[in-house]
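**Q** Predicted model follows, preceded by the sequence.
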Amino acid sequence: MKRWIQKGWRPTTLIILLLVLWEGSSRWLDIPAWLLPSPSQIWKEVLVSWSDFQGHLLATIRLTFIGFICGSIIGLGVATILHLMPKVRETVYPLIIISQNIPTIVLAPLLVIWFGFGILPKVIVITLFCFFPIAIATLDGLRQTTDELKHYMLMVGASKGQIFRKLEWPHALPSIFSGLKIAATYSVMGAVISEWLGGNHGIGVFMTLASSSFRTDRVFVSILYIVILCLLFFSMIVTAERRLIRWKPKGEKR
């Protein structure tokens, strides 16, 4: 709490000032609600539309969680294999980098053609969003272990597996959590984008219906909940990081 008071009041004050400026400009310039609703109109819509919106919110949370878990498992697994098998890494790593030059949103229509309109293509989209930051961060973290520590463990007779489990993996945890934090925010955006592919529930569906009917206030409601979900998911990863990485000095925690 003390830390928030010291560092958090500045961005909070800025956000409040921007909202006040937005509210005042909307009323003074008499901007139509369909063009740019004021913060008070958006908040009113948050309260009014909650009964209709909560089902979409729960659907997006469920989809985000599934996609994030799949992306994390695949990203960590691929990074581990590439680290333990250098020759495979030299072959596959450039392909992983090249794959990121293909926009994921471009693959979405193809995924619908291949897998239909069910949950599978949506999960694949989120997995693709999460995979890259987790895999790259994990690979970088596993390579940060100093040669001196590896040499010391080899001197005491440690096997390659023991070095990985007891030295390289713990040292890679800060980097892994950095990738997880990036993927946490990507997963929410990936879920919303994947819901644009089709379906009956989800924030992406709610946003599409709102924009097609010129309900700009509902579009901003969707954006507000997306931001809140990203912050909550990010905070969960930060909390897990603080609980699991207790061996690092406070000044080194990310």
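**A** Looks like it arrived, so ask away. Every value quoted in this text rests on a predicted model; they were computed, and no experiment measured them.

**Q** rest of the way, CA atoms for contacts and neighbours
**A** OK.

**Q** what about residue 172, which helix or strand?
**A** According to DSSP states H and E, residue 172 maps onto helix 169-195.

**Q** any chance you could map the strands in the stretch 1-150 of the chain?
**A** Shown for the stretch 1-150 of the chain, no strands are assigned by DSSP state E, counting those that start in this stretch.

**Q** correction: the stretch 151-254 of the chain
**A** Using DSSP E, counting those that start in this stretch, no strands are found in the stretch 151-254 of the chain.

**Q** all helices of it, in order?
**A** Taking DSSP state H, counting those that start in this stretch, the helices of the stretch 151-254 of the chain run over residues 160-163, 169-195, 203-212, 216-244.

**Q** In stretch 77-84, which residues are buried?
**A** Residues of stretch 77-84 classed as buried: 78-80, 82-83 (neighbour count, 16 or more other C-alpha atoms under 10 Å).

**Q** Out of those, list just those in helices.
**A** Among the buried residues of stretch 77-84, DSSP state H puts 78-80, 82-83 in helices.

**Q** Identify, from these, the entry nearest to residue 211.
**A** Proximity of those to residue 211 (C-alpha to C-alpha) peaks at residue 78, which lies at 39.2 Å.

**Q** Leaving out sequence neighbours, find the closest residue to that closest one.
**A** residue 135 (6.7 Å; C-alpha to C-alpha, 6 or more residues apart in numbering).

**Q** can you check residue 204 too?
**A** Closest residue to residue 204 apart from its sequence neighbours, by C-alpha to C-alpha, 6+ apart: residue 192 at 4.5 Å.

**Q** ok, now which ones touch the one you found?
**A** 60, 202-204 (C-alpha atoms under 8 Å, 6 or more residues apart in numbering).

**Q** now swap in residue 111 and tell me
**A** Listed by C-alpha under 8 Å, 6+ apart, the contact set of residue 111 reads residue 121.

**Q** any idea how far it is from residue 244?
**A** 37 Å (C-alpha to C-alpha, to the nearest Å).

**Q** returning to that earlier point: of the helices of the stretch 151-254 of the chain, which stretch is the most buried?
**A** Sort the helices of the stretch 151-254 of the chain by mean neighbour count, taking mean count of other C-alpha atoms under 10 Å, and helix 169-195 sits at the top with a mean of 23.

**Q** list the buried ones in stretch 120-136?
**A** Buried residues in stretch 120-136 (16+ other C-alpha under 10 Å): 121-136.

**Q** circling back: can you tell me which of the helices of the stretch 151-254 of the chain is nearest to residue 40?
**A** Closest of the helices of the stretch 151-254 of the chain to residue 40 is helix 216-244, at 10.1 Å (criterion: C-alpha to C-alpha).

**Q** Comparison target, given below:
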Amino acid sequence: MVIIAVWQFAVVQFDIPQYLLPAPTDIIEVFFTDYENLINHSIITIFESISGFMLAVLIALLMGILMDFVDIIRKCLYPLMLITQMIPTITIAPLLVIWFGFGILPKTLMVILTCFFPILVSFVDGLENVDKDYLNLFKTMNASKLDTFIHLKFPMSIEKLFSGLKISATYAVMAATVAEWLGGTVGLGVYMVRSKKAYALDKVFASTILIVIFSLIFVGVVQIIRKKVLKNRNV
């Protein structure tokens, strides 16, 4: 609150033009004067973020399970996926737009590519770091690989999995927005680019605030689900 008060005072006192730095009151005003545009663009960005995030979770889980059951796949794919993460996402987004157009699909794919790897790494790490004594116990009981996975490995890896989910949740909205920046017709990223070109920095700040809020909500939902799942696991 102190920072906001100083910000407001400085803008008014030194008569800073709005196109250089809008006052907090100007940014708040945008939420009332341009709320219809903000809502319409936000709906698309949220849809892209949620759908991409959910698909990233599904793909990461399936890939993690496959890598746990088939060792050769883990040895071949894991280094390859590690290398792909070294490619800046800002260079991938234009390619997705060229290949798949300006619709929702390339934005969803961008979210998947951004969120997939942290989830996979955390999940695989959890599966590989199960206590050896537990694994030996299951072996002495002649448990199959599937039974060991269902009753031991997966439950023991859930906490690590949620760590990856939390990290990815912070990236989902940002990834969708970056993809919209580089090619799109609707979404908060498009709204920000248009506002920037019009030197309407109050709208840029307003859309940025929404992106932060949506990201916090994503992380909060993951945290709530984590607490419920871990609580039920310990019952």
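**A** Nice, thanks for sending it over. Please read these numbers as outputs of a predicted model, since none were measured by experiment.

**Q** What is the nearest of the contacts of residue 192 of the first structure to residue 166 of the first structure?
**A** For those, the nearest to residue 166 of the first structure is residue 60 (37.3 Å; C-alpha to C-alpha).

**Q** quick one, what contacts the equivalent of residue 61 of the second structure over in the first structure?
**A** Using TM-score structural alignment, the equivalent of residue 61 of the second structure in the first structure is residue 76. Counting by C-alpha under 8 Å, 6+ apart, residue 76 of the first structure touches 134-135, 138.

**Q** ok so, going back, now flag whichever of the buried residues of stretch 77-84 of the first structure is closest to residue 103 of the first structure.
**A** Nearest to residue 103 of the first structure among these is residue 78, at 20.7 Å by C-alpha to C-alpha.

**Q** just checking, the closest one touches residue 137?
**A** No - counting by C-alpha atoms under 8 Å, residue 78 of the first structure stays clear of residue 137, with 11.7 Å between them.

**Q** Now list whatever residues contact both of these two.
**A** Taking C-alpha under 8 Å, 6+ apart as the contact criterion, residue 78 of the first structure and residue 137 have no common neighbours.

**Q** Mind telling me what residue 85 of the second structure corresponds to in the first structure?
**A** That one, residue 85 of the second structure, aligns with residue 100 by TM-score structural alignment.

**Q** Give me the neighbour count for that match.
**A** Using other C-alpha atoms under 10 Å, the number of residues around residue 100 of the first structure comes to 12.

**Q** what do you get for residue 3 of the second structure?
**A** Residues lying near residue 3 of the second structure (other C-alpha under 10 Å) number 8.

**Q** again, but for residue 71 of the second structure
**A** 10.

**Q** now residue 151 of the second structure
**A** Neighbours of residue 151 of the second structure under the rule other C-alpha under 10 Å: 12.

**Q** if we can go back for a sec, which residue numbers in the second structure does the helix holding residue 172 of the first structure align to?
**A** Per the alignment by TM-score structural alignment, helix 169-195 of the first structure matches residues 154-180 in the second structure.

**Q** The matching stretch against the first structure, how far on average?
**A** On superposition with the first structure, the mean distance recorded for stretch 154-180 of the second structure (mean C-alpha distance after the TM-score superposition for the first structure) is 0.8 Å.

**Q** From the chain's centroid, how far away is that stretch?
**A** Distance of stretch 154-180 of the second structure from its chain centroid, counting by C-alpha atoms, centre = their mean, to the nearest Å, is 5 Å.

**Q** Next up, the contacts around residue 148 of the second structure.
**A** Contacts for residue 148 of the second structure were tallied using C-alpha under 8 Å, 6+ apart; they are 135, 138.

**Q** circling back to that earlier point, same list (the ones in helices among the buried residues of stretch 77-84 of the first structure) but as TSV, adding distance to residue 143 of the first structure.
**A** Below are these laid out as TSV (distance: C-alpha to C-alpha, whole Å):
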residue	distance to residue 143 of the first structure
78	15
79	11
80	11
82	11
83	8
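
**Q** wait, which of those residues is closest to residue 106 of the first structure?
**A** Taking C-alpha to C-alpha as the measure, residue 78 is the one of these closest to residue 106 of the first structure, at 23.6 Å.

**Q** rewinding a little: turn the contacts of residue 76 of the first structure into a markdown table, including distance to residue 233 of the first structure.
**A** Converted to a markdown table, these look like this (distance: C-alpha to C-alpha, whole Å):
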| residue | distance to residue 233 of the first structure |
| --- | --- |
| 134 | 15 |
| 135 | 19 |
| 138 | 19 |
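
**Q** who are the neighbours in contact with the residue nearest the centre of the second structure?
**A** Nearest to the geometric centre of the second structure sits residue 172, at 2.3 Å (C-alpha atoms, centre = their mean). Residues near residue 172 of the second structure by C-alpha under 8 Å, 6+ apart: 49-50, 52-53, 111, 114-115, 215.

**Q** which one in the second structure is aligned with residue 49 of the first structure?
**A** Mapped onto the second structure by TM-score structural alignment, residue 49 of the first structure lines up with residue 34.

**Q** So what does residue 18 of the second structure match up with in the first structure?
**A** By TM-score structural alignment, residue 18 of the second structure lines up with residue 33 in the first structure.

**Q** how near is its match to residue 22 of the first structure?
**A** Remark: distance between residue 33 of the first structure and residue 22 of the first structure (C-alpha to C-alpha) = 13 Å.

**Q** same question, residue 156 of the first structure
**A** Distance from residue 156 of the first structure to residue 22 of the first structure, by C-alpha to C-alpha: 65 Å.

**Q** More neighbours: those two, which one.
**A** For residue 156 of the first structure versus residue 22, neighbours defined as other C-alpha under 10 Å are more numerous around residue 22 (17 against 8).

**Q** surely that one meets residue 39?
**A** Yes - the criterion here is C-alpha under 8 Å, and residue 22 of the first structure meets it with residue 39 at 7.2 Å.

**Q** Not counting residues beside it along the chain, what's closest to residue 164 of the second structure?
**A** Counting by C-alpha to C-alpha, 6+ apart, residue 164 of the second structure lies nearest to residue 119, which is 4.3 Å off, once chain neighbours are set aside.

**Q** Who are the contact partners of that neighbour?
**A** Taking C-alpha under 8 Å, 6+ apart, we find residue 119 of the second structure in contact with 56-57, 60, 161-165, 167-168.

**Q** and what of residue 113 of the second structure?
**A** residue 56.
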